[in-house]
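Student: fold the following for me, if possible:
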Amino acid sequence: MSAFLQEFDLASHATDDAPTIAIKDSIDVAGYPTTAASEALADSAPALRHAPVVQRLLDAGWRITGKANMHELAFGMTSINEFSGTPVNPQDPARIPGGSSSGSASAVGLRLVDAALGTDTGGSVRCPAACCGVIGLKPTFGRVSREGVAPRQTSLDCVGAFARDMNTIIDVMLAIDPSFQGGHARRDATRLRVALPEVEAADEIRHAVAAAVARSRFASRGVQLEFMRDAFPAGLAIINAETWRAFGHLVDSGKLGLDILARLRAAANTQVSELDAAERIRRDFTDEVDHVLEDADVLVLPTMPSLPITIEAARAGTSVIAMSSLIRPFNLSGHPALTLPVPIEGTSLKAGLQIVGRKGEDETVCAVAACIEATLASHA
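Tutor: Now for the predicted structure:
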């Protein structure tokens, strides 16, 4: 399946019933090239050692079953990939699987693995998780090791986890983050306070998120995030500049997909003034979120403003950049964020409900998600 770039069986302390996990092909696995699903990197030498997150999974008894496919160079949200194939969206094969960690979300949604690792620079865990109807967690920036992860230098990217249930998400985090506190993540969260930012999203998605919060009976209140709209283009400017620095040398290789080639060439034109403005917005938005979270334990909002478009529409040129309007800002600020699938009335498709917490309180995000998950299960 195109969810995988390479399939293999890698284990060190695994038992016969060990949980299985796939690793996004921007993360080093010893003995296999890290190609980021790009023909331009297809001839890369095999990695000499495991990325620390991979080694920790093996030490914890996980069985790694392969490298997961992705949007080329992790620089896009459709994951249409003419070189390595486009992963299947388990919710609806006619729709894009989201990006860039599409293979990870697809493999989990198709039940090919119990969990997967991805990376999230501008929504690249939460977007495909929401598209594919699974759970995806972006930890607090800097909390999980990025050693052995491409691109090497970034001020936004995080290694994150995919799974079909919160218990497995927590198990993955216990393996890859030595500081993660499982008991805190599994505590009773029913008395925590929820802030609900006012955002633009399709009615059916806003209603799905609101219904899930109401059923869980959290104390909640509406809030305004004045700088969130500006945080979106600010995050995009920084991603463009950092991706150009990492991969701009591949432009003349003749081996890049046309969409990546166009985006990299555009990224090369990012101005210093844009980056200066983006850093000011980063500070303002981060302070604003921190201030709101002084009187609330988490924010809850839609993960994406609409359902994923079809592959046909994406190939015809329909823009997908707005898919990340509600997720990219929290890469800019560095707060932990998780997307949880919630039912939409009148359709089998699930919407993404996004939970954002204080920096370093990834466990609280997980506890709130587990509470909503349990409530939804009891109403199924």
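Student: going forward, measure contacts between C-alpha atoms and count neighbours the same way
Tutor: Will do.
Student: distance of residue 314 from residue 106?
Tutor: Distance, residue 314 to residue 106, using C-alpha to C-alpha, to the nearest Å: 18 Å.
Student: and the strands in the protein?
Tutor: For the chain, the strands defined by DSSP state E occupy 4-10, 20-24, 63-68, 115-120, 135-138, 158-163, 193-197, 219-223, 298-302, 337-343, 350-357.
Student: among those, which is the most enclosed?
Tutor: Across those, averaging neighbours per residue (mean count of other C-alpha atoms under 10 Å) puts strand 135-138 on top, at a mean of 32.
Student: report all helices and strands that that strand contacts.
Tutor: Helices and strands touching strand 135-138, by 3 or more C-alpha pairs under 8 Å, 6 or more residues apart in numbering; DSSP states H and E, are helix 126-132, strand 158-163, helix 166-176, strand 337-343.
Student: redo that, cut-off 6 Å
Tutor: Judged by 3 or more C-alpha pairs under 6 Å, 6 or more residues apart in numbering; DSSP states H and E, strand 135-138 is in contact with helix 126-132, strand 158-163, strand 337-343.
Student: contacts for that strand next, please.
Tutor: Contact with strand 135-138 is made by 125-126, 129, 160-164, 336-340, as judged by C-alpha atoms under 6 Å, 6 or more residues apart in numbering.
Student: how about 7 Å then?
Tutor: Strand 135-138 is contacted from outside by 120, 125-126, 129, 158-165, 336-341, using C-alpha atoms under 7 Å, 6 or more residues apart in numbering.
Student: now show me the structure for the sequence below, then we'll compare the two:
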Amino acid sequence: MNIVAEDVHLGSGMLTVMVKDSIDIQGFKTRSGSRSLEDSAVAENHADVVARVLANDCKITAKTNLHELAFGITGINHTFGTPLNPKYPALIPGGSSSGSAAAVAAQLADFTLGTDTGGSIRMPAACCGVYGLKPTFGRVSRNGVHPETSSLDCVGPFANSVEMIETAMQIIDPSFSALNAIEQTPKLAWLDVDADVSIISCIEKFLSQRNLDIGHEHVASFTDAFHAGMQIINYENWQAYAALTKTGLIGADVQGRLLKAAETTQEQVQQAEQIKKIFTQEIDALLEQYDALILPTLPQLAPKVVDAENTVAFLNLTALVRPFNVSGHPAISIPLETEQGFPVGLQIVAKRNADEQLCAIAKFVVKAAQ
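Tutor: Next comes the predicted model:
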């Protein structure tokens, strides 16, 4: 199924875990889905999240495949194979944490770890029909995660329930303490964003079955925040991987994106940082009025693998997730499905460092009509 990048046998606990191959496991190479790193030295130490997994009654069974260098959104990887989307085999698994999402969808692990710099947990979660959480930026340690430096990237879990997402967070983030069930209906705001009618209709039908208090809001800087996120990730990935572009070992799509990223200027990054401040203030202000914000995870249905070779052509798929990497707010994707059987994600966003409340709200929304 091309989900697994490498078999691992560590720990002897009850919970089984798989880890994205951009996260260090001691004694194993961290290839990040790229032939350019195949001859790299084995990791000398566990990443902090791996050490915590092993210290908390878990066993790690595999490293999972990904979009090369975690710099792509389709999950397509011609070197190590594209992970099959277990529930929707014709569709992309989403990237970059494709293998981690697919492993949970295939029930190969109780939870998996991925990374999210511009939607790379939430997007594959939506494509594969599972839950995926991007924690608050800085909430979970990135020590031992590649690239080493990022102002946007977050480590987070995939699972088949919010409850297992909470369990995973308690393991990888010692400060996380799951909340009891919410007794009062949370006050939610639907963000006015562009998305296909089929996506909106699916979510509206789901929400109509629940007695929820939902307002409607518009965020003026939302699209600007998406573009700002692109500028920042381009600049930072070029700093991290410029040397690898000279090896001739990077796949054509990622090589092209990296060379294009080299054109990003300091001035553009400074402008992006200004937009980051404005957008973060707008979201913070809304979250003083509401318990959480809701919107689609993806603006359109996931494309078929055969149609998605050109990553650049599908970058708009991250239009609704990337802005929250810029602001740093925690966001979770809840799996839904259209009447025609296509995967849809409902994204919920909460205050920064209110990851526990976000999970509690997600549980409330999921169970409200059960």
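Student: hmm, back to that, more neighbours, residue 314 and residue 106 of structure 1?
Tutor: residue 106 (34 against 17; other C-alpha atoms under 10 Å).
Student: counterpart of residue 271 of structure 2 in structure 1?
Tutor: Aligning on TM-score structural alignment places residue 271 of structure 2 opposite residue 277 in structure 1.
Student: and for residue 345 of structure 2?
Tutor: Alignment note (TM-score structural alignment): residue 345 of structure 2 maps to residue 352 of structure 1.
Student: do the same with residue 118 of structure 2
Tutor: Under the alignment (TM-score structural alignment), residue 118 of structure 2 pairs with residue 122 in structure 1.
Student: and for that match, the neighbour number?
Tutor: By other C-alpha under 10 Å, 31 other residues sit near residue 122 of structure 1.
Student: so what's it up against?
Tutor: By C-alpha under 7 Å, 6+ apart, residue 122 of structure 1 lies in contact with 327-328, 331.
Student: kindly report the same for residue 98 of structure 2.
Tutor: Neighbouring residues of residue 98 of structure 2 by C-alpha under 7 Å, 6+ apart: 65-67, 75, 83, 124.
Student: in JSON lines, list those residues along with distance to residue 215 of structure 2 and neighbour count.
Tutor: As requested, the contacts of residue 98 of structure 2 are arranged in JSON lines below (distance: C-alpha to C-alpha, whole Å; neighbours: other C-alpha atoms under 10 Å):
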{"residue": "65", "distance to residue 215 of structure 2": "40", "neighbour count": "36"}
{"residue": "66", "distance to residue 215 of structure 2": "37", "neighbour count": "40"}
{"residue": "67", "distance to residue 215 of structure 2": "37", "neighbour count": "30"}
{"residue": "75", "distance to residue 215 of structure 2": "35", "neighbour count": "31"}
{"residue": "83", "distance to residue 215 of structure 2": "38", "neighbour count": "29"}
{"residue": "124", "distance to residue 215 of structure 2": "28", "neighbour count": "35"}
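Student: what about the helices in structure 2?
Tutor: 48-54, 98-105, 122-128, 162-172, 197-208, 222-241, 252-261, 266-289, 323-327, 355-367 (DSSP state H).
Student: nearest to residue 37 of structure 2, out of the ones you listed?
Tutor: Across these, residue 37 of structure 2 has its closest neighbour in helix 222-241 (10.6 Å, C-alpha to C-alpha).
Student: that closest one: how far from the chain's middle?
Tutor: Centre-to-centre, helix 222-241 of structure 2 and its host chain are 16 Å apart (C-alpha atoms, centre = their mean, to the nearest Å).
Student: average gap between that helix and structure 1?
Tutor: Comparison of helix 222-241 of structure 2 with structure 1 after fitting gives an average deviation of 0.4 Å (mean C-alpha distance after the TM-score superposition for structure 1).
Student: residue range for that helix in structure 1?
Tutor: Helix 222-241 of structure 2 maps onto residues 228-247 of structure 1, going by TM-score structural alignment.
Student: same check on stretch 35-45 of structure 2?
Tutor: Under TM-score structural alignment, the match for stretch 35-45 of structure 2 is residues 39-49.
Student: go through the matching stretch and flag the buried ones.
Tutor: Buried residues in stretch 39-49 of structure 1, defined by neighbour count with 16 or more other C-alpha atoms under 10 Å: 39-41, 47.
Student: before we move on, what about stretch 88-103 of structure 2?
Tutor: For stretch 88-103 of structure 2, the neighbour count (16+ other C-alpha under 10 Å) marks 88, 91-103 as buried.
Student: before we move on, back to that, residue 213 of structure 1 is nearest to which of the helices and strands packed on strand 135-138 of structure 1?
Tutor: strand 337-343 (10.2 Å).
Student: just checking, what packs against that closest one?
Tutor: Contacts defined by 3 or more C-alpha pairs under 7 Å, 6 or more residues apart in numbering; DSSP states H and E place strand 337-343 of structure 1 against helix 126-132, strand 135-138, strand 350-357.
Student: now render these as JSON lines, adding distance to residue 111 of structure 1.
Tutor: Shown next, in JSON lines, are those (distance: least, C-alpha to C-alpha, whole Å):
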{"stretch": "helix 126-132", "distance to residue 111 of structure 1": "12"}
{"stretch": "strand 135-138", "distance to residue 111 of structure 1": "13"}
{"stretch": "strand 350-357", "distance to residue 111 of structure 1": "17"}
